[in-house]
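Trainee: need a structure here:
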Amino acid sequence: MAIGALDTSQNSTNRIGCMRAQGITAIGRYYTRNRSNPKILKVDEARRLSDAGIAIWPVYQNRHRQAGDFSAIKGKQEAEDALDYAKNVINQPAGSGIYFSADFDATQAVFDNSIRPHFEAIVAAFAADGNRYRIGIYSSGAVCKALLAAGLVQLTWLSQSSGFRGTPDFKASRRWNILQALPLSGFCNFDDDVDPDTINTDISDFGGFLVGQVATPQPFVVAEAAAAPAAPEFAAMPAFPGRPLQRGEFGSDDVKRVQERLNDVGFGPVAPDKDFGQVTQNAVFHFQARNSAPDGKPLPIDGVVDSSTWAALFGPGAVFSTAAFDPNKPMRDLVIDIAASQIGVVEQPRGSNRGPEVDVFIRTTGLDPSEASFPWCVCFLYWVFAQAAKIKGKENPLPKTAGVIVLWQLARHTEAQVVHKSEVSDQTVKPGMIFALDLGGGHGHAGLVIEVRGDHVITIEGNTNPGGSSDGFGVFRRDARPLTTGVLLGYLDFCEI
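Mentor: Here you go, the predicted structure:
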């Protein structure tokens, strides 16, 4: 296999001669916080690569594989760390690029709440340094597209994970500077696999540098401070159906999703016919043999799509696991944590009251989402409390219903605390309560209170939207719902039953 560029976490010094003989002209190497980390690019390696004419593109990565790795504070710290190492240790020439990693399949909510603020802070830190270097991103197609559209990066390096959100479309757009391919074993006697890369010759350059040479200056356009968040259409991954899928299952939409995903990630061709037959089983065998579970453990090679194989196919966010939550937390905290974990779940298609995750919420209340279009705000709450109750080892305290008005009526016959509209204040309402609205004609809306701030509450709601219109299509946090309104029935507290 002839390749012209590669990236590796290994020191390449002793392989430079082989790489040149094999036609390598560029290499991706790491900057990181821990300067004793063996994967970090060292001064001698950078000089020897440069002397051999092999351009370097650095990527700053400490972990960056989950939402908690990103914040405005961390972005500022990491940018300053990367700038210091580039300028004062490697002597990286001005005008070249530094990539930052988001090495996972981020959702729209994670992008909006974590990744975007992180990169806004990076842009500010680079600007304070005089925009000496350009900023790049290594990630999924959706994240690359969103950051590029927001003016927060100039360079994009598209991850090899073809199943990540937006990656096939961004790859086809050829807006990437670097395209990563699947790992290659045994190249130039590297101890571990290396990743081949393609440099996009349609774009002027990719931010690479040679120590001692001046890079081509490139203007950096800083995003406007008031720019609206990018909307890159992050597709929601289908939720695990709650049971293993295996050979002999026929006419199943879940099987079809698996078949389509196997094709997307290169383990087809499999006809998406909804029937789990021999061809589908063989493709699952092949996938399990070549992949690991999200926790790094080997997948069972049994041809059965259980939760671990589903998570490997679609990403860990597609499988809800109660193991991720602390059973010692009070019920009140658990329901808030679980509800927050679902922020970003959206209907597929929008406006349908359907979707893989939405269907799970609806089915929990005993309804079949294929039979009718069901508003699902209460279904979401019932599911949240069901998961929290499971963690605490008790029964779901909510009455089993999908209706807001029915929930309000039934709650009065349970041990739930009921706070009527006339009793509402910032002293009687507290986090973990459910608000209930009567919208007339038997219709209503409900959501979970996560904080009380004076005359308004902060909530997490299903079948809503982030802007406040009547077009409810997902699970979102709402920051300015009034504590009381004319259509309010009141608040219900099931957390201490």
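
Trainee: could you use CA atoms for every contact and neighbour count after this?
Mentor: Noted.

Trainee: so where do the strands sit in this protein?
Mentor: Under the criterion DSSP state E, the chain contains strands at 5-7, 26-31, 55-60, 97-101, 134-139, 155-158, 178-180, 195-199, 417-420, 434-440, 443-453, 456-464, 474-482, 488-493.

Trainee: next up, for comparison:
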Amino acid sequence: MIKDWYKKELSISSLQKRNGSTNRKKDVMKIQSWLNLYSIGNPLSSTATGIDGDFGPATEKAVKNFQKAEGMNQTGTVSHALFAKLCNPLREAFEQPLSGSSFRELVLEVAENHLKNQPYELIIKGQSNSGPWVRSYMDGNDGSPWFWCMGFAQAIVDQAASAIDKRFTGLMPKTYSCDTVGTTGLNKGLLTRYQTLRRQPERIEPGDIFLLQKSRFDWVHTGIITRRIGDIIETIEGNTNNEGSRNGIAVMKRVRNYRKSKIDVFSVAPLA
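Mentor: This is a model prediction of the structure:
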């Protein structure tokens, strides 16, 4: 895989504990981030806590609450094994063995794997678009300016391409920009404009990438198309929310009406 930053999010340097002599601020922030992410899917767990790199009594109690929720001894310390359990959703999303028999099937399978592991962004030091999921999609970058919808889409395509020993950069350049991918699609004859798609909807295929057009050469959001039903496409998108925002909070499964939105489609046919 080309986009393999996620591996750096799967480990800490040493055991971390309250006022520990081997504590590292970055490692503690990783732990605090995963405790907060766990609380999103388990709201009764009481694991949400500040993300400041200080392993104090609040972080210790949040760790104990996580251990209690998972049926473990409540030590309040984070070993390598415990951290592996905290960040297991990320490992599952990126390393789950795949079974798809075609590239398009693999794209959908990978996207579903990520979705079910609940990728969310966090707010850290006042910055949205932060946390381990965002850094994994954005090659270590995070913070408010780093809209991550294209980083997510390319991570999915990269993972699927790697499963068949291909490189997604043969399809499009590695980028975080919807405009770069849209322009590449035009130059390669792989981007179909929304006007054509409304006349020829059969050109929309599962595994393709949609690009939401703001103006003719300006695209503001992207995601993976999972299927087309009548006037509707179903999608899996990063950095979105219930309103379909291009700067939301999570990976979500959505429906969009391609006849009412300016949705262009980038075909992944060269890898299929």
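
Trainee: thinking again about what came up before, could you dump the strands of the first structure to JSON lines with mean neighbour count?
Mentor: Output for the strands of the first structure, formatted as JSON lines (neighbours: other CA atoms under 10 Å):
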{"stretch": "strand 5-7", "mean neighbour count": "23"}
{"stretch": "strand 26-31", "mean neighbour count": "24"}
{"stretch": "strand 55-60", "mean neighbour count": "24"}
{"stretch": "strand 97-101", "mean neighbour count": "25"}
{"stretch": "strand 134-139", "mean neighbour count": "26"}
{"stretch": "strand 155-158", "mean neighbour count": "27"}
{"stretch": "strand 178-180", "mean neighbour count": "22"}
{"stretch": "strand 195-199", "mean neighbour count": "21"}
{"stretch": "strand 417-420", "mean neighbour count": "17"}
{"stretch": "strand 434-440", "mean neighbour count": "19"}
{"stretch": "strand 443-453", "mean neighbour count": "22"}
{"stretch": "strand 456-464", "mean neighbour count": "24"}
{"stretch": "strand 474-482", "mean neighbour count": "20"}
{"stretch": "strand 488-493", "mean neighbour count": "24"}
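
Trainee: of the ones you listed, which is nearest W376 of the first structure?
Mentor: strand 456-464 (5.8 Å; CA to CA).

Trainee: could you check the angle strand 434-440 makes with that closest one?
Mentor: Here strand 456-464 of the first structure runs at an angle of 70 degrees relative to strand 434-440 (axes from the mean of the first three to the mean of the last three CA atoms, to 10 degrees).

Trainee: among the strands of the first structure, which is nearest G344 of the first structure?
Mentor: strand 474-482 (5.6 Å).

Trainee: who's in contact with Q96 of the second structure?
Mentor: N113 (CA atoms under 8 Å, 6 or more residues apart in numbering).

Trainee: just give the nearest non-adjacent residue to the most centrally placed residue in the second structure, would you?
Mentor: Centroid check for the second structure by CA atoms, centre = their mean gives F152 as the closest residue, at 4.6 Å. Nearest residue to F152 of the second structure, sequence neighbours excluded (CA to CA, 6 or more residues apart in numbering): Y137, at 5.2 Å.

Trainee: quick one: what's aligned to the one you found in the first structure?
Mentor: Aligned counterpart of Y137 of the second structure in the first structure: F361 (TM-score structural alignment).

Trainee: could you tell me the end-to-end distance of stretch 204-222 of the second structure?
Mentor: End-to-end distance for stretch 204-222 of the second structure, by CA to CA, to the nearest Å: 14 Å.

Trainee: which part of the second structure lines up with the lengthiest helix in the first structure?
Mentor: Determined from DSSP state H, the single longest helix within the first structure is helix 377-392. Using TM-score structural alignment, the residues of the second structure aligned to helix 377-392 of the first structure are 149-164.

Trainee: just give me the longest helix of the second structure.
Mentor: Max-length helix for the second structure by DSSP H is helix 25-41.

Trainee: average distance between the longest helix of the first structure and the second structure?
Mentor: Here the mean offset of helix 377-392 of the first structure against the second structure after fitting is 1.3 Å, by mean CA distance after the TM-score superposition for the first structure.

Trainee: in that helix, what counts as buried?
Mentor: With burial defined by 16 or more other CA atoms under 10 Å, the residues of helix 377-392 of the first structure counted as buried are 377-389, 391-392.

Trainee: try stretch 240-252 of the first structure
Mentor: With burial defined by 16+ other CA under 10 Å, the residues of stretch 240-252 of the first structure counted as buried are 240-241, 245-247.

Trainee: repeat that for stretch 115-128 of the second structure.
Mentor: Of all the residues in stretch 115-128 of the second structure, those buried under the rule 16+ other CA under 10 Å are 115, 117-122, 124, 128.

Trainee: got the contact list for T459 of the first structure?
Mentor: Neighbouring residues of T459 of the first structure by CA under 8 Å, 6+ apart: 447-451, 477-479, 481.

Trainee: swap in 6 Å and give it another go.
Mentor: Applying CA atoms under 6 Å, 6 or more residues apart in numbering, we find T459 of the first structure in contact with 448-450, 477-478.

Trainee: please apply the same query to R477 of the first structure.
Mentor: Neighbouring residues of R477 of the first structure by CA under 6 Å, 6+ apart: 459-460.

Trainee: aligned partner of it in the second structure?
Mentor: Checking TM-score structural alignment: R477 of the first structure goes with K253.

Trainee: how far away is its match from L108 of the second structure?
Mentor: 12 Å.

Trainee: same check, this time on D142 of the second structure
Mentor: In terms of CA to CA, D142 of the second structure sits 26 Å off from L108 of the second structure.

Trainee: ok now do F168 of the second structure, which residues does it touch?
Mentor: Contacts of F168 of the second structure by CA under 6 Å, 6+ apart are 158, 161.

Trainee: rerun at 10 Å
Mentor: Neighbouring residues of F168 of the second structure by CA atoms under 10 Å, 6 or more residues apart in numbering: 1-2, 154-162, 174, 268, 270-271.

Trainee: try N257 of the second structure
Mentor: Residues counted as contacts of N257 of the second structure (CA under 10 Å, 6+ apart) are 228-234, 263.

Trainee: next one: T175 of the second structure
Mentor: 138, 150-151, 154, 169, 181.

Trainee: likewise for L115 of the second structure?
Mentor: Here L115 of the second structure is in contact with 93, 109, 236-238, 250-253 (CA under 10 Å, 6+ apart).
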